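> Need coordinates for the below:
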Amino acid sequence: MSETSARSTRTQEAAHTGRIRVRRAYESPDGGYRVLVDRMWPRGVAKADAELDERCQDVAPSADLRRWFDHDPAKWAEFRRRYRHELSLDAADAEDGAPSRDAAEDLLERWRRSGEQELVLVYGTKDEDHNHALVLAEALEALR
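Model (predicted):
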């Protein structure tokens, strides 16, 4: 069995009834398996105050995609499409520094092992309606 097939099997076994949600890093922590999913640390947030279980930069959009999007709501639909494409690639096919399906599946596995019922994707951007954590949550739900 290939590594990708084994990882996919583990992810299917890891699926449980917990929910995935997103939360700004500037909001008070409220439980769950908290994962910072940004490449850059949120400005003004102390590491101790974030109460994170982990930081997973491997699932954040590539630097090129992030710079292209630049939080422009007019580019939202295309950003979602491009980011979902990045998250659909095997690690071997992803460009350097780009996220992959393997990284997303690994995150789901770590959440399952944590025993927490909720996976909380923590992000730093101000825009609560146009951010990569929303797209990542959709992609993770599709992998479960």
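> alpha carbons only for contacts and neighbour counts from here, please
Will do.
> what about Glu57, distance to Ala74?
Actually, residue 57 is Gln. It isn't Glu. Note on Gln57: its distance to Ala74, by Cα to Cα, to the nearest Å, is 25 Å.
> Second input sequence below; structure requested for side-by-side comparison:
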Amino acid sequence: MSVRVRRVYEPPEPGDGVRVLVDRLWPRGLSKDAARVDEWPKGLTPSNELRRWYHAGEGSYEEFARRYEAELTAPEAAELLDGVRELTGKGPVTLLTAAKAPQESHAAVLLRLLG
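The predicted structure follows:
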């Protein structure tokens, strides 16, 4: 099982496998052709409230990760996470995000849960 996180703005690579956009909003200035996104499970992303809370600098990454993991136990999110987990059994999966610091984003939480 090979799962990795990359910025969606980086050019696609042959080893990316299935490219899964894990952001709720489409990345600014990026065409769908250039992004080469295979899956876009919007319901797998953090809630707007949690995203705003974290980006406002009101809490630590660790607290954000804890809250996001709690959100992922909701039925729709859990089902989508299972769907991505199934993809990892078939070959490489690349989680794509527009986050400037993917290592401290929701994508890193997903990577840990899928790895």
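> With neighbour numbers in mind, choose between Gln57 and Ala74 of structure 1.
Neighbours per residue, other Cα atoms under 10 Å: of Gln57 of structure 1 and Ala74, the larger number sits with Gln57, 19 against 10.
> Name the SS class of the residue nearest to that one when sequence neighbours are not counted, please.
Nearest residue to Gln57 of structure 1 in three dimensions, chain neighbours excluded: Arg39, at 4.9 Å (Cα to Cα, 6 or more residues apart in numbering). Following DSSP: H, G, I helix; E, B strand; the rest coil, Arg39 of structure 1 is assigned to coil.
> how about Arg39 of structure 1, what's its match in structure 2?
The equivalent of Arg39 of structure 1 in structure 2 is Arg24 (alignment by TM-score structural alignment).
> for Val22 of structure 1, same thing?
Match for Val22 of structure 1 (TM-score structural alignment): Val5.
> I'd say that match and Ser105 touch.
No - Val5 of structure 2 lies out of contact with Ser105 (Cα atoms under 8 Å); the separation is 10.2 Å.
> what ranges do the helices span in structure 2?
32-35, 48-55, 61-71, 75-88, 106-114 (DSSP state H).
> Name the nearest residue to Leu30 of structure 2, sequence neighbours excluded.
Of all residues not flanking Leu30 of structure 2 in the chain, Tyr9 sits nearest, at 7.4 Å (Cα to Cα, 6+ apart).
> tally of neighbours for that neighbour?
Other residues close to Tyr9 of structure 2 by other Cα under 10 Å number 16.
> quick one: the counterpart of Glu78 of structure 1 in structure 2 and Gly57 of structure 2, what's the gap?
Residue pairing (TM-score structural alignment): Glu78 of structure 1 is matched to Glu63 of structure 2. Separation of Glu63 of structure 2 from Gly57 of structure 2 (Cα to Cα): 11 Å.
> so what's Ala137 of structure 1 up against?
Contacts of Ala137 of structure 1 were listed using Cα atoms under 8 Å, 6 or more residues apart in numbering, and they are Ile20, Arg21, Val22, Leu121.
> quick one: what's aligned to it in structure 2?
So Ala137 of structure 1 corresponds to Leu111, using TM-score structural alignment.
> got it, and Ser62 of structure 1?
In structure 2, Ser62 of structure 1 lands on Ser47 (TM-score structural alignment).
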